[in-house]
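Student: here are the coordinates; sequence isn't available:
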């Protein structure tokens, strides 16, 4: 299949979802994000992409040439409003961009809509009203829709990372759509990073890789409101420690020859991950330049959708669109 399609990517972030969709046959006519650092990253890696820094609440698709004719509208909807912990914010909350994206669908009228967010949005009873809103609006616009929860490790990504994805299509396209079946083997954390850990001459890399004998925990953290360049809250740090990683902060470089692996000493005897290593765990290309200082760079990488997942979904969308 040689067909190429067009897409509009909103809440684009570091570009993981757009990169995966590009591999599946979708060329973005525009990428929109409100964060200046992520926009700088997108421009640094794809100078030919049309990147717009804008608040999505103020974005009107029909004001921009080519946007209203796209085949696919894709969005990585921020998951914070749909967290199970803490205060629940309603769909009228300005931070909840899901409602904004649905209104953008009304404006742009793409052939396909792809929304990615936390599985909680699809599975938690707390958000039944949100799901009903999405369903009613999509069906009112003439779309059929389906949803699924996909785990990145089933697509070869060395990390447990579950995404809740909604696909909406016109009825004649929808009848040809099916979800990808993830059946690829994911390397363990040790297999994924052993070469990187040994790159500065650390003799303990092989022993460390034997400890890191499962896929990585979910990469979390990077919230603009809380935390810095670390691997998440206490529970996440414990999971990383069990696999031989000090999750208390990120390292500036991988261990050198002088580093002594000592799991019995706790986190102080374990290596830290670098931004480049987190990129590997997120399935981002090694040459994908992430701009900004450590905290800003980690925030971008931590929130990315692994390209392998969006490629798999994108290929099934492209197959449904091809006539």
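Tutor: Great, that's in hand. Model, not experiment: these values are computed from the prediction.

Student: Please count neighbours and contacts with C-alpha atoms only from this point.
Tutor: Noted.

Student: Using the three-state scheme, assign residue 207.
Tutor: Using DSSP: H, G, I helix; E, B strand; the rest coil, the structure places residue 207 in helix.

Student: Toward the C-terminus from the helix or strand harbouring residue 240, list the very next helix or strand.
Tutor: Residue 240 belongs to helix 234-242 when elements are defined using DSSP states H and E. Under the assignment DSSP H and E, the closest C-terminal helix or strand after helix 234-242 is helix 275-281.

Student: Just give me how far that next one sits from the chain centre.
Tutor: Here helix 275-281 is found 13 Å from its chain centre; the criterion is C-alpha atoms, centre = their mean, to the nearest Å.

Student: one step back: does anything pack onto the helix holding residue 240? Which helices or strands?
Tutor: Helices and strands in packing contact with helix 234-242 are not found; criterion 3 or more C-alpha pairs under 8 Å, 6 or more residues apart in numbering; DSSP states H and E.

Student: Pull out the buried positions in that helix.
Tutor: Neighbour-count burial for helix 234-242, counted by 16 or more other C-alpha atoms under 10 Å, picks out 236, 237, 238, 239, 240, 241, 242.

Student: can you check stretch 277-295 too?
Tutor: 277-284, 288-292, 294-295.

Student: what's the first-to-last distance across it?
Tutor: One end of stretch 277-295 to the other measures 15 Å (C-alpha to C-alpha, to the nearest Å).

Student: contacts for it?
Tutor: Applying C-alpha atoms under 8 Å, 6 or more residues apart in numbering, the contact partners of stretch 277-295 are 14, 16, 37-38, 40-41, 44-45, 157-159, 189, 192-193, 196, 216, 219, 222, 228-229, 275-276, 297, 300-302, 304-308.

Student: List buried residues within the residues you listed.
Tutor: Listed as buried from the contacts of stretch 277-295 are 14, 16, 37-38, 40-41, 45, 157-159, 189, 192-193, 196, 216, 219, 222, 228-229, 275-276, 297, 300-302, 304-308; burial here means 16+ other C-alpha under 10 Å.

Student: here comes the other one, which I'd like you to weigh against the first:
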């Protein structure tokens, strides 16, 4: 969907952009907050009062794509997974010195696709990072566990025993100019905000200034998926006065499942065939009744009760159950398993789970990026990844930040 002022978008796509339900858009239409055309669609020029739409109409995305490193910036990535963040950093111009990951299949995936990368396989607790002192940049999607708050000082020692402690230890040993922490949106409210408070205290103790954390929605960064990720950008205190970080501009289009699976703006061919899970016959029979974009609520009542069992009486949305994606909307956030009852991601037309390559495309992995391991391991690697295009958008602005620091130093 090309966001120019003369274009129109559907109510469903408007709901995705505004992070509200389609029902909310309908209530806005009824009370005059938004005006639809006779065909039920919305003219973008009439929606420019919304900051999200205005940002897309006035975006400097194309200018940002031209940002290149003015020198070689060496980087290290922790908790690297199957390489979503790493590919984005590489595309922006970072020179990867080392990547740490404990999952053997994810490590095999990294080595298969980038034999020249230095993959440090194993537990982060066993790695001495002092050999990488003064590297330009460090990144990692550290797992978010609760801290003990043993001393209630919310400092470095209070995080001991968690993987964030190891992330912080690597920062202390390397002292990079800039580091990036990446996590789920839930970190903002985890343990009633105590976890983030502890993380902020440790960042300060390490001698870094934290840019106010921000949740980025992948649909704004050339990703056909409603995934959200929290990013923490931190600059070493002695360099802050020379730094000027800006968050990435949005892409000027909202991409859909069709953009992922068919030839077009993201890929120059339709999605190639690949392995994937299959539904048992009974489940296939039920899901064959669900329309594109629909879920269990679209089933006949007697089948709803049979399929949902106790969940039928519990209320709430549960719209991930018996969910079929639509070509005309971004995908729901991909999980580690597309065929589980709570997190189903059925193909828009065929009655089957998304296969491996379809999963990878919705995460914007290149078609040539191969995954190693069992089918369930490959789904897990893809489902846990940072979408490549979101990572690339962030990486470009991190290159701009390092360029700014470098220029100011001179």
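Tutor: Looks like it came in fine. Keep in mind it's a predicted model, so treat the numbers as computed, not measured.

Student: TM-score for the pair, please.
Tutor: Once the chains are laid over each other, their TM-score by TM-score structural alignment, normalised by the length of structure 1 reads 0.76; 272 aligned residues with a C-alpha RMSD of 2.7 Å.

Student: which one of the buried residues of stretch 277-295 of structure 1 is nearest residue 93 of structure 1?
Tutor: Nearest to residue 93 of structure 1 among those is residue 295, at 26.5 Å by C-alpha to C-alpha.

Student: To which residue of structure 2 is that closest one aligned?
Tutor: By TM-score structural alignment, residue 295 of structure 1 lines up with residue 376 in structure 2.

Student: what's the average distance of the host helix or strand of that match to structure 1?
Tutor: If you go by DSSP H and E, residue 376 of structure 2 is part of helix 375-383. When structure 1 is superposed, helix 375-383 of structure 2 averages 0.9 Å from its matched positions, counting by mean C-alpha distance after the TM-score superposition for structure 1.

Student: chain center to that helix, what's the gap?
Tutor: Its chain's C-alpha centre and that of helix 375-383 of structure 2 lie 15 Å apart, by C-alpha atoms, centre = their mean.

Student: residues in contact with residue 24 of structure 2?
Tutor: Residue 24 of structure 2 neighbours (C-alpha under 8 Å, 6+ apart): residue 15.

Student: Quick check: the gap between it and residue 113 of structure 2.
Tutor: 45 Å.

Student: again with residue 144 of structure 2
Tutor: 28 Å.

Student: Report the outermost residue of structure 2 with respect to its centre.
Tutor: Largest separation from the mean C-alpha position in structure 2: residue 302, at 37.1 Å (C-alpha atoms, centre = their mean).

Student: What lines up with that one in structure 1?
Tutor: Checking with TM-score structural alignment, residue 302 of structure 2 has no match.

Student: which element is residue 302 of structure 2 on?
Tutor: helix 301-308.

Student: Residue 95 of structure 2 matches what in structure 1?
Tutor: Per TM-score structural alignment, residue 95 of structure 2 is aligned with residue 27.

Student: Show residues contacting the helix or strand hosting its match.
Tutor: In the assignment (DSSP H and E), residue 27 of structure 1 maps to strand 26-33. For strand 26-33 of structure 1, contacts defined as C-alpha under 8 Å, 6+ apart pick out 4-13, 18, 21-22, 39, 49-56, 66-67, 70, 72, 314.

Student: Among those, which are located in helices?
Tutor: The members of the contacts of strand 26-33 of structure 1 that map onto helices under DSSP state H are 18, 21, 22, 39, 314.

Student: List buried members of the contacts of strand 26-33 of structure 1 by neighbour count.
Tutor: Among the contacts of strand 26-33 of structure 1, those scoring as buried are 5-13, 18, 21-22, 39, 51-54, 56, 67, 70, 72, 314 (criterion: 16+ other C-alpha under 10 Å).

Student: Kindly tell me how buried the match of residue 95 of structure 2 is, as a neighbour count.
Tutor: Neighbourhood size, residue 27 of structure 1 [other C-alpha atoms under 10 Å]: 21.

Student: and residue 301 of structure 2, how many residues sit next to it?
Tutor: Around residue 301 of structure 2 there are 12 residues (other C-alpha under 10 Å).

Student: ok so, going back, distance from the helix holding residue 240 of structure 1 to the middle of the chain?
Tutor: Per C-alpha atoms, centre = their mean, the centroid offset for helix 234-242 of structure 1 relative to its chain is 21 Å.

Student: And for stretch 231-248 of structure 1?
Tutor: For stretch 231-248 of structure 1, the distance to the chain centre is 20 Å (C-alpha atoms, centre = their mean).

Student: now stretch 367-383 of structure 2
Tutor: Centroid separation for stretch 367-383 of structure 2 versus its chain: 16 Å, with C-alpha atoms, centre = their mean.

Student: returning to what we had before: distance of the match of residue 95 of structure 2 relative to residue 145 of structure 1?
Tutor: The value you get for residue 27 of structure 1 to residue 145 of structure 1, if C-alpha to C-alpha is used, is 23 Å.

Student: Please apply the same query to residue 245 of structure 1.
Tutor: Taking C-alpha to C-alpha, one finds residue 245 of structure 1 at 41 Å from residue 145 of structure 1.
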